[in-house]
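Engineer: Curious how this folds, go ahead:
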Amino acid sequence: MRAEATTPAKGRGRPSIVDAMAISEAAIALWHEHGYANTGWREISDATGVSTRTLMRHFSSRAELAWIGVQPATERMAAAAPLVPLDIPLGDALRQLISASVTRDPKVTALGPDFFSLVSSEPEIAALAPSAHNPWIAEVASFIAARRPDLPPAITRAIATAYQSALFAALTEWAENGDTRAGDAVDTVDAMLAHLGLLGE
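Structural biologist: Sure thing, here's the model as predicted:
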């Protein structure tokens, strides 16, 4: 998935810079208001001021725009990894790590219900979930492997995938429980992960 926050355009001519996160936020808001099927590249272009040609050069599909937030989440987690104490159980370490991947940005928080509604109702968007989350899962698997080198790669990947599912479930529940501005997604995720005993620790 091409999900860089700013992406240099490819091809001839002067490079352009695209704020992928801003485009994603605009697209999600438009899809919520007008429907995914009724909102194409032209409408997203009109809302963002980025030409349709540029949008289509940077993003392989409209559905890709829904998942732009996974990359910054992965980057937040990577930045937090060295700060997680080495002397705590792996389950607690993963709880800290994964909670750090969740943003408190109010703009993103406000779009939470719209995003999860789209994922549950639009097959084209939902179909990209596995590939969109691959970098996030790889980051968690790498973190597990560094702390538990005795575990086979397939096991670290399986545990990371389970934690991704738990994260998504927690965020879905948070988004569906009314006014998200009154709650904190990070706290919801932290509480969900506190109940996980996947590692038997």
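
Engineer: only C-alpha atoms for contact and neighbour calcs from this point on.
Structural biologist: Fine.

Engineer: Mind naming the longest helix for the chain?
Structural biologist: In terms of residue count, the longest helix belonging to the chain (DSSP state H) is helix 153-176.

Engineer: To compare against the first, here's the next sequence to fold:
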Amino acid sequence: MTSPPRAGRPRASSRATLAEAACELFLEQGYENTSVAEITQRAGVSRSSFFNYFSSKSDVLWSGLDARISRAVESLEGMASDVGGRAVRTALEGIVHGFAPDPLALALRNAAAMGLEDELVRDRGVRHARLSAAIADAARRSGIGEITADILGAAYAAAVLSALRVWAERGAGSSAPEVLLREAFAGVHDLPWAK
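Structural biologist: Predicted coordinates for the structure are as follows:
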């Protein structure tokens, strides 16, 4: 005798299927009220499959951006001591270039409906701190003083994250995140790397 098919989606273990199931549940019942078990049940996969792709429920939202930030941090760490603002901005533009709607964009656009406002603020702070530190280190290596380097790091990291947030909140048909990032960079006009 064969067992009845499981409810929900066909058995799959892809990152995209899990992310889609998680976002559906976050919209239906809120982030805090959604468990990993419910996500895996909706996706039709095991709990261990979830943890093959994500380290936590929060990671569903942030893993795509985290991978992009990691590449930018590696690029920043590999820059020579004579690095200039243009090279730094180019590395940061890589974070938003070709950014397609994903779980984070959906969460930013629907933060209230998903009950994610506090979660997004806290987790955004973690990404801001990581990116800010890498930018500030590149600035210090190029001879910029400690305080100015920290300010540059914070300003450019805020520009990246703000551009993505505004792009996601505006939704389909809005300016590309690259356009918004260039506008954000223009706001950092009084700092040494602005030229």
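
Engineer: Please check which part of the second structure the helix or strand just after the longest helix of the first structure corresponds to in the alignment.
Structural biologist: The element immediately downstream of helix 153-176 of the first structure (helix or strand, assigned by DSSP states H and E) is helix 185-194. Using TM-score structural alignment, helix 185-194 of the first structure lines up with residues 177-186 of the second structure.

Engineer: Flag every buried residue along the matching stretch.
Structural biologist: Neighbour counts using 16 or more other CA atoms under 10 Å place 177-181, 184-185 of stretch 177-186 of the second structure among the buried residues.

Engineer: any idea what residue 75 of the first structure aligns with in the second structure?
Structural biologist: The equivalent of residue 75 of the first structure in the second structure is residue 70 (alignment by TM-score structural alignment).

Engineer: which stretch of helix or strand covers that match?
Structural biologist: For residue 70 of the second structure, the element it lies in under DSSP H and E is helix 57-77.

Engineer: quick revisit: show me what the longest helix of the first structure is packed up against.
Structural biologist: Contacts of helix 153-176 of the first structure with other secondary structure elements, assessed using 3 or more CA pairs under 8 Å, 6 or more residues apart in numbering; DSSP states H and E, are made with helix 106-121, helix 129-147, helix 185-194.

Engineer: Which of those helices sits closest to residue 61 of the first structure?
Structural biologist: Shortest distance between residue 61 of the first structure and those, using CA to CA, is found for helix 129-147: 12.7 Å.

Engineer: ok, residue 102 of the first structure to residue 168 of the first structure distance?
Structural biologist: Taking CA to CA, to the nearest Å as the measure, residue 102 of the first structure and residue 168 of the first structure are separated by 11 Å.

Engineer: So between those two, which is more surrounded?
Structural biologist: More crowded of residue 102 of the first structure and residue 168, by other CA atoms under 10 Å: residue 102, with 24 against 14.

Engineer: Assumed the more buried one was part of a strand.
Structural biologist: No: with DSSP: H, G, I helix; E, B strand; the rest coil as the criterion, residue 102 of the first structure is coil rather than part of a strand.

Engineer: Residue 18 of the first structure belongs to a helix?
Structural biologist: No: counting by three-state DSSP, residue 18 of the first structure is not found in a helix; it is strand.

Engineer: Perfect, I'm done here.
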